[in-house]
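J.: here you go, sequence then predicted model.
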Amino acid sequence: MTELFSETSKLGKRGTLVIPAKLRQRFGLKEGSLVITEETAEGILLRPAVAVPTTSLTQEQIEELLLEGINSGESTDIVQQDSDDLRQAAQKAKKS
């Protein structure tokens, strides 16, 4: 089990909060990442959020975004099976 991390942070101007690097790395948070803040009985809960697109993308747009991600250097190599799976999912979505 992963050891839980605790560290005190200082609130900055306009409510800016610096999340410790160890936690940013563990949860994949980078500048511009979306987070959800919730009030709980214990205090404030902060958790990563995922943005869901509200428009449908064409197969070509999906492939272009995937290539852009690969070329950014921040992704892992895509194998042929991944490519085939993505192409099938895009074709299935296009038919729906």
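T.: All right, it came through fine. Numbers count the residues shown, from 1 in each chain.

J.: going forward, measure contacts between C-alpha atoms and count neighbours the same way
T.: OK.

J.: for the residue nearest to residue 10 when sequence neighbours are not counted, what are its contacts?
T.: Across the structure, with CA to CA, 6 or more residues apart in numbering as the measure, the residue nearest residue 10 apart from its sequence neighbours is residue 17 (6.7 Å). Counting by CA atoms under 8 Å, 6 or more residues apart in numbering, residue 17 makes contact with 9-11.

J.: which stretches in the chain count as helices?
T.: Counting by DSSP state H, the chain has helices at residues 21-27, 59-71, 80-95.

J.: JSON lines for the ones you listed, including distance to residue 33 and mean neighbour count?
T.: Output for the helices of the chain, formatted as JSON lines (distance: least, CA to CA, whole Å; neighbours: other CA atoms under 10 Å):
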{"stretch": "helix 21-27", "distance to residue 33": "10", "mean neighbour count": "12"}
{"stretch": "helix 59-71", "distance to residue 33": "16", "mean neighbour count": "13"}
{"stretch": "helix 80-95", "distance to residue 33": "24", "mean neighbour count": "12"}
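
J.: one more structure, for comparison:
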Amino acid sequence: MPKSQTIRRSRTETSRVGKRGAVVVPARLRRKFGIVEGALVIAEEREDGVLIRPAVALPVEVYTPARTAEFLLSNAVSARDYQAARREVRKLGLDPDAIGHHRPRRRA
């Protein structure tokens, strides 16, 4: 076999599909990959089958009008852009001067 080729050997374990499609992941694999009771997993469709792997759920931030205003004002890249952001903030019913933010730097 050429040196550039490698054989990937993995240990396989068999499980049965139970009622409602439940599959028991063997304890050794649960420990190895940190899958505990109630943990989220992803079932990914592959051409040759289904890949089950750990998933991570991240909290979603819901932006308040004030937080949206902060983003608009802080992300302005020029004086013109900043003035447009101030107008958008006023459309939200907020005072741009009352929102904590970073003004864009003036270019020399």
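T.: Perfect, thanks for sending it. Everything numeric here is computed off the predicted structure, so don't read it as measured data.

J.: so the lengthiest helix in the second structure aligns onto which residues of the first structure?
T.: In the second structure, assigned by DSSP H, the helix with the most residues is helix 79-91. Counting by TM-score structural alignment, helix 79-91 of the second structure pairs with no residue of the first structure.

J.: do the same with stretch 17-24 of the second structure
T.: By TM-score structural alignment, stretch 17-24 of the second structure lines up with residues 11-18 in the first structure.

J.: and the matching stretch, end to end?
T.: 7 Å (CA to CA, to the nearest Å).

J.: now that stretch, how far from the chain's geometric center?
T.: With CA atoms, centre = their mean, to the nearest Å as the basis, stretch 11-18 of the first structure stands 22 Å off its chain's centre.

J.: got the buried residues for that stretch?
T.: By 16 or more other CA atoms under 10 Å, stretch 11-18 of the first structure has no buried positions at all.

J.: repeat for stretch 49-60 of the first structure
T.: Under 16+ other CA under 10 Å, the buried positions of stretch 49-60 of the first structure are residue 59.

J.: how far out from the middle of the chain is it?
T.: 13 Å.

J.: for residue 44 of the first structure, which non-adjacent residue is closest in space?
T.: Sequence neighbours aside, residue 38 is the residue nearest to residue 44 of the first structure in space, at 5.7 Å (criterion: CA to CA, 6+ apart).
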